[in-house]
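Peer 1: fold the following and give me the result.
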Amino acid sequence: MRRIQILLAGILAATACTSMRAQSDLNALRAADGTPCVTDRDAYMAMDYWTFDQMPEGLQSVSDKPGCELAAADLVRGYHASLRAKGEPVSHTFPEGEVRFSDNGEVTLLYWHEGQIRAMHGQSRAALCLFRRSIKPEEQSFGGWNEYVRATIAFIEGNRSALEAERANLVAKVPADNLNLGVVDGLIACFGRSYANAYGAAECNRRPKPSQ
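Peer 2: From the prediction side, this is the model:
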């Protein structure tokens, strides 16, 4: 009973960030070219976590379609709700071994990725809620993850001093060529712009260049 109560609380708290579209609404959404954003929702729901979140045939196959970005955010929300309802461990086996992302179906990166899509498309309030849910216990925050998340929150809230403070905290934990540090530097360079612009515009880009 206690486990069921915890799972239910997690599901209700997460869905409070945004309202979920009905499945029929998601299936009816169209891309800019008139084609369906999602042709088989059940197929996405049946994917393992790594395929859904990280592989081209998963979430990216929807989010990469012009006009389908918010449909992709809704798809993440539905997929994540399904994982949390199952309450089972989420893991993936790499050549080096198995990595467990969650013990109970609640995956931090899914909050983050849904939040990013919503932030890119003006749904700042929902994005902030999701970003806050992606903050990990400090002992699980590797590579300056929490500092990166809090810096992003500060940017969206328009709090430059907090953004710069989190940048300083991040610098203390990661090397100079860290990708997320480059993103934060871009947010500072283009402070005051939209998240989509500061994250994606060429003149804001401070990410490390790939080695030749």
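Peer 1: alpha carbons only for contacts and neighbour counts from here, please
Peer 2: OK.
Peer 1: quick one, strands of the chain?
Peer 2: Secondary structure of the chain (DSSP state E): strands at 90-94, 97-102.
Peer 1: so which of the ones you listed gets nearest Gly143?
Peer 2: Smallest distance to Gly143 across these (CA to CA): 15.5 Å, for strand 97-102.
Peer 1: which parts of that closest one are buried?
Peer 2: The neighbour-count check on strand 97-102 (16 or more other CA atoms under 10 Å) flags 101-102 as buried.
Peer 1: between that strand and strand 90-94, how big is the angle?
Peer 2: 160 degrees (axes from the mean of the first three to the mean of the last three CA atoms, to 10 degrees).
Peer 1: contacts for strand 97-102?
Peer 2: 89-93, 107 (CA atoms under 8 Å, 6 or more residues apart in numbering).
Peer 1: can you map out the helices along this structure?
Peer 2: Assigned helices in the chain, in chain order: 2-15, 23-28, 41-45, 49-54, 60-63, 69-86, 108-120, 124-133, 145-157, 160-171, 179-189, 195-200 (criterion: DSSP state H).
Peer 1: make CSV out of those helices and add mean neighbour count.
Peer 2: Formatted as CSV, the helices of the chain follow (neighbours: other CA atoms under 10 Å):
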stretch, mean neighbour count
helix 2-15, 14
helix 23-28, 14
helix 41-45, 15
helix 49-54, 17
helix 60-63, 18
helix 69-86, 22
helix 108-120, 22
helix 124-133, 21
helix 145-157, 22
helix 160-171, 18
helix 179-189, 22
helix 195-200, 19
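Peer 1: tabulate those helices (TSV), appending distance to Arg206.
Peer 2: Conversion of these to TSV gives the following (distance: least, CA to CA, whole Å):
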stretch	distance to Arg206
helix 2-15	32
helix 23-28	36
helix 41-45	34
helix 49-54	24
helix 60-63	24
helix 69-86	24
helix 108-120	18
helix 124-133	22
helix 145-157	14
helix 160-171	13
helix 179-189	5
helix 195-200	10
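Peer 1: here's the other one to compare against:
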Amino acid sequence: MPISTSLLLAAPLFAQLATAPDCSALLQQHLKTDLELPWQTFDQTEGQGFRVLAAAGCSREAGDLLEAWLAARQREQRSVHWHLAQQRAEQDDRPAAIQAARKALNTEETADMPLRWNDYVLATIAFLERDRSAFDRHRAAVAAARERYAGNALNLKLLDRLGRHFELSYLGAQKAAPQP
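Peer 2: Below is the predicted model of the structure:
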């Protein structure tokens, strides 16, 4: 193969390497600035907090930043634990993802609440544990309440993707093409 052809074939790889973020440096930068951010900014605002690292494809470091924020705050925050679970699941660290997801459960949820949060979380845990029966049961509870609350319909889309690609990793199932 001529050198010019080899260079053309390697060009996309070099471009990808040149644009790939330095996740470690990005984490260090955000550890200096983000641990004092209020919950709303750190956890819920696009382009802020852990979301910067997650958007850059640095899910391991995004999880590390979430853990550091929780440790600095010494508090339980369900949504932060949930986002930590998602980041660890994307890295296929199932034990850490499951542990964080369990901390995201709403201990005060009742059957009459419109958002089926616990069923969503428990279905995701069942996916990570490869427990199809539990996954189907919790997914069905979310599906049954999809008309009661918009969040259920959104969560059901992800659960359906996980269900269709049950054999894949969490990240693989998330990235799999949705059915028409």
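Peer 1: what TM-score comes out when they're superposed?
Peer 2: For this chain pair, the superposition-based TM-score is 0.77 by TM-score structural alignment, normalised by the length of structure 2; 154 aligned residues with a CA RMSD of 2.3 Å.
Peer 1: between the helices of structure 1, which gets nearest to Glu139 of structure 1?
Peer 2: Glu139 of structure 1 lies closest to helix 145-157 among the helices of structure 1, at 10.4 Å (CA to CA).
Peer 1: sorry, back to before: selecting buried members of the contacts of strand 97-102 of structure 1 in PyMOL, what would you type?
Peer 2: Buried residues among the contacts of strand 97-102 of structure 1 (16+ other CA under 10 Å), as a PyMOL selection:
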select buried, resi 90+91+107
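Peer 1: take the strands of structure 1 and write them to a markdown table, including distance to Cys190 of structure 1.
Peer 2: A markdown table is the format used below for the strands of structure 1 (distance: least, CA to CA, whole Å):
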| stretch | distance to Cys190 of structure 1 |
| --- | --- |
| strand 90-94 | 37 |
| strand 97-102 | 33 |
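Peer 1: among these, which comes closest to Leu83 of structure 1?
Peer 2: By CA to CA (comparing all of the strands of structure 1), the closest turns out to be strand 90-94, at 8.3 Å.
Peer 1: can you tell me the closest non-neighbouring residue to the residue most central in space within structure 2?
Peer 2: The residue lying closest to the centre of structure 2 (CA atoms, centre = their mean) is Gln86, at 2.5 Å. With CA to CA, 6 or more residues apart in numbering as the criterion, Gln86 of structure 2 has its nearest non-adjacent residue at 6.6 Å, and that residue is Ala97.
Peer 1: repeat for Ala72 of structure 2
Peer 2: Nearest non-adjacent residue to Ala72 of structure 2 (CA to CA, 6+ apart): Leu35, at 6.6 Å.
Peer 1: contacts only, for the equivalent of the one you found over in structure 1.
Peer 2: Superposed on structure 1 with TM-score structural alignment, Leu35 of structure 2 falls opposite Met45. Residues in contact with Met45 of structure 1 (CA under 8 Å, 6+ apart) are 78-79, 82.
Peer 1: what does Arg94 of structure 2 give?
Peer 2: Shown in contact with Arg94 of structure 2 (CA under 8 Å, 6+ apart): 88, 128-129.
Peer 1: kindly report the same for Gln179 of structure 2.
Peer 2: Gln179 of structure 2 neighbours (CA under 8 Å, 6+ apart): none.
Peer 1: distance to Phe52 of structure 1 added to the contacts of strand 97-102 of structure 1, as JSON lines?
Peer 2: Shown next, in JSON lines, are the contacts of strand 97-102 of structure 1 (distance: CA to CA, whole Å):
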{"residue": "Pro89", "distance to Phe52 of structure 1": "16"}
{"residue": "Val90", "distance to Phe52 of structure 1": "12"}
{"residue": "Ser91", "distance to Phe52 of structure 1": "12"}
{"residue": "His92", "distance to Phe52 of structure 1": "12"}
{"residue": "Thr93", "distance to Phe52 of structure 1": "15"}
{"residue": "Val107", "distance to Phe52 of structure 1": "12"}
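Peer 1: and which of the contacts of strand 97-102 of structure 1 is nearest to Val38 of structure 1?
Peer 2: Taking CA to CA as the measure, Val38 of structure 1 lies nearest Val107 of these, at 22.4 Å.
Peer 1: residues contacting that closest one?
Peer 2: 80, 90, 101.
Peer 1: picking that back up, from the contacts of Met45 of structure 1, pick the one nearest Ser194 of structure 1.
Peer 2: Gly78 (26.4 Å).
Peer 1: show me what Ser79 of structure 2 aligns to in structure 1.
Peer 2: Per TM-score structural alignment, the equivalent position to Ser79 of structure 2 in structure 1 is Leu109.
Peer 1: could you find the closest non-adjacent residue to that match?
Peer 2: Closest to Leu109 of structure 1 by CA to CA, 6+ apart is Ser134, at 6.6 Å.
Peer 1: Val52 of structure 2 maps to what in structure 1?
Peer 2: Checking TM-score structural alignment: Val52 of structure 2 goes with Ser61.
Peer 1: got it, and Glu61 of structure 2?
Peer 2: Aligned partner of Glu61 of structure 2 by TM-score structural alignment: Ala71.
Peer 1: again with Arg88 of structure 2
Peer 2: Aligned by TM-score structural alignment, Arg88 of structure 2 pairs with Arg118 of structure 1.
Peer 1: thought Ala198 was touching Met120 of structure 1, still the case?
Peer 2: No. With contacts counted by CA atoms under 8 Å, Met120 of structure 1 stays clear of Ala198, the gap being 9.8 Å.
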